[in-house]
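S.K.: Just to be clear, the model below is a prediction. Sequence and coordinates:
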Amino acid sequence: MKAPFKKALLGLCFAFTFSALAQETNSSETKSITQNTIESNTHKILMAAVKATKMDDILDKSGPFTVFAPSDKAFEKFSSTKMEELINSKDKTELKSLLTYHIVAGNLSASKILRAMCKGNGKASFTTIQGKKLIAQMDGYDIVLTDHLGNTARITAADVNQKNGVIHEIDSVILPSQM
């Protein structure tokens, strides 16, 4: 990595770290991931999928977890028809695999993600509870996640803290397998 680029990345990492830390200390952590997702107006499809797979109890009482939460627009961009099929299917294996690919064990604030990217020369790898890796890297001022198929999702709202973890809203659905 060239020195000027490395210095710029390091500067961004420090700036985002302090910004993210400020956000972390100002948030309310009185409700669980499930409780806050139920109340969200932009995560209806995600909550329907969580309920269909019976993961709502886990996301309510266990943790901490980091959820990369696709918005309803992200699910519609992916395929509202496919999501409806998965939610209504008798076999929830594929839907559960999709959901667990959006969850990482532990509390990964934006600052922790950025610090890991700084240590990894611009990239960081995180293992989902589904067992596959997500790669995080910067694109301009955005943290972008890439799945193993090359699909990408930008974090559009970071550090929505919960009593049992953190939610980062993303603009696309990331995939554990070809769907």
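M.R.: Everything's here; your move.
S.K.: C-alpha only now, for contacts and for neighbours.
M.R.: Noted.
S.K.: Let's check: the centremost residue of the chain is which one?
M.R.: With distances taken as C-alpha atoms, centre = their mean, the residue of the chain nearest its centroid is Phe68 (1.3 Å).
S.K.: May I see the buried residues of the helix or strand where it lies?
M.R.: Using DSSP states H and E, Phe68 sits in strand 65-70. By neighbour count with 16 or more other C-alpha atoms under 10 Å, strand 65-70 contains the buried residues Phe65, Thr66, Val67, Phe68, Ala69, Pro70.
S.K.: Now do the buried residues in the strand of greatest length in the chain.
M.R.: Across the chain, the longest stretch assigned as strand under DSSP state E is strand 152-162. For strand 152-162, burial by neighbour count (16+ other C-alpha under 10 Å) applies to Thr152, Ala153, Arg154, Ile155, Thr156, Ala158, Asp159, Val160, Asn161, Gln162.
S.K.: The structure to be compared is supplied as follows:
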Amino acid sequence: MKKLLLASVLALSGSAFAGGGSMMPASNTIAGIVANDPNFSTLLAAVQAAGLTDTLNGPGPFTVFAPTNAAFAKIPKADLDALLNDPEQLKAVLLYHVVSGKVTAAQVMNMSSATTVNGADVSVSTSGGKVMIDGATVTKANVMASNGVIHVIDTVLMP
């Protein structure tokens, strides 16, 4: 059912990566890395539904705290469906995962908070060698892109 929902979202939103004169993103941009990693298929659908593909394919630099499919699976289905069908709320949630500039893991570990592109702050903490962004754990850090860096997280951040 979830795959059907995602297919519907992709079909309804129109793929930003094909047709309509759009070009495939360079595989080394944040958008390209997300598009080419099957662990980010839900994030990709959300980015497309919110109209943020061009932004994450742009010059940046950006730091993206990228939730995996497993992170999205923690959201109750009805809530996720509602979010995916509300482009403005979806955009606000996704921009809560983005910080301006290229912030590496070493820099993140020295921060207590960061201001996201949506204007709200996320808390940053370390515990037992793990970095936490709000309630999410960074599971993979420093995935370098030509327009920034991705830090993979295990929970979707909610503003």
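M.R.: Yep, it's here. All of these numbers come straight from a predicted model, not from anything done at the bench.
S.K.: what TM-score do we get after superposing?
M.R.: The TM-score (TM-score structural alignment, normalised by the length of structure 2) is 0.80; 134 aligned residues with a C-alpha RMSD of 1.5 Å.
S.K.: How far away from the center of its chain is the next helix or strand after the longest strand of structure 1?
M.R.: Next helix or strand after strand 152-162 of structure 1 toward the C-terminus (DSSP H and E): strand 165-170. In terms of C-alpha atoms, centre = their mean, to the nearest Å, the centre of strand 165-170 of structure 1 is found 5 Å from the chain centre.
S.K.: what angle separates strand 165-170 of structure 1 from strand 65-70?
M.R.: 20 degrees (axes from the mean of the first three to the mean of the last three C-alpha atoms, to 10 degrees).
S.K.: Show me the strands in structure 2, by range?
M.R.: Secondary structure of structure 2 (DSSP E): strands located at 62-67, 98-100, 113-115, 121-127, 130-133, 136-145, 148-153.
S.K.: Which one of these lies nearest to Asp79 of structure 2?
M.R.: Distances from Asp79 of structure 2 to each of the strands of structure 2 were compared using C-alpha to C-alpha; the minimum, 16.1 Å, belongs to strand 62-67.
S.K.: Could you point out the residues of structure 1 onto which the closest one aligns?
M.R.: When structure 1 is aligned by TM-score structural alignment, the counterpart of strand 62-67 of structure 2 is residues 65-70.
S.K.: how much does the matching stretch stray from structure 2?
M.R.: Mean deviation of stretch 65-70 of structure 1 relative to structure 2 after superposition (mean C-alpha distance after the TM-score superposition for structure 1): 0.4 Å.
S.K.: Structure 2: matching residues for stretch 37-49 of structure 1?
M.R.: Across structure 2, the stretch matching stretch 37-49 of structure 1 (TM-score structural alignment) is residues 34-46.
S.K.: Can you give me the buried ones in the matching stretch?
M.R.: Val34, Ala35, Phe40, Ser41, Thr42, Leu43, Leu44, Ala45, Ala46.
S.K.: pretty sure the fifth one is in contact with Thr68, am I right?
M.R.: What it means is Thr42 of structure 2. Yes: Thr42 of structure 2 lies in contact with Thr68 (C-alpha atoms under 8 Å); the separation is 7.4 Å.
S.K.: Please compute how far the longest helix seen in structure 1 lies from its chain's middle.
M.R.: Scanning structure 1 for the longest helix, with DSSP state H as the assignment, gives helix 3-25. Relative to the mean C-alpha coordinate of its chain, helix 3-25 of structure 1 is positioned 19 Å out (C-alpha atoms, centre = their mean).
S.K.: That helix to strand 133-139, inter-axis angle?
M.R.: Helix 3-25 of structure 1 and strand 133-139 meet at an angle of 110 degrees, taking the same axes, to 10 degrees as the criterion.
S.K.: equivalent range in structure 2 for helix 3-25 of structure 1?
M.R.: On structure 2, no counterpart of helix 3-25 of structure 1 exists by TM-score structural alignment.
S.K.: what angle do that helix and strand 152-162 make?
M.R.: Orientation check (the same axes, to 10 degrees): helix 3-25 of structure 1 against strand 152-162 gives 30 degrees.
S.K.: Just the residues contacting helix 3-25 of structure 1, thanks.
M.R.: 109-112, 114-115, 117-118, 121-122, 141, 158-161 (C-alpha atoms under 8 Å, 6 or more residues apart in numbering).
S.K.: any idea how far the match of strand 62-67 of structure 2 is from the chain center?
M.R.: With C-alpha atoms, centre = their mean as the basis, stretch 65-70 of structure 1 stands 3 Å off its chain's centre.
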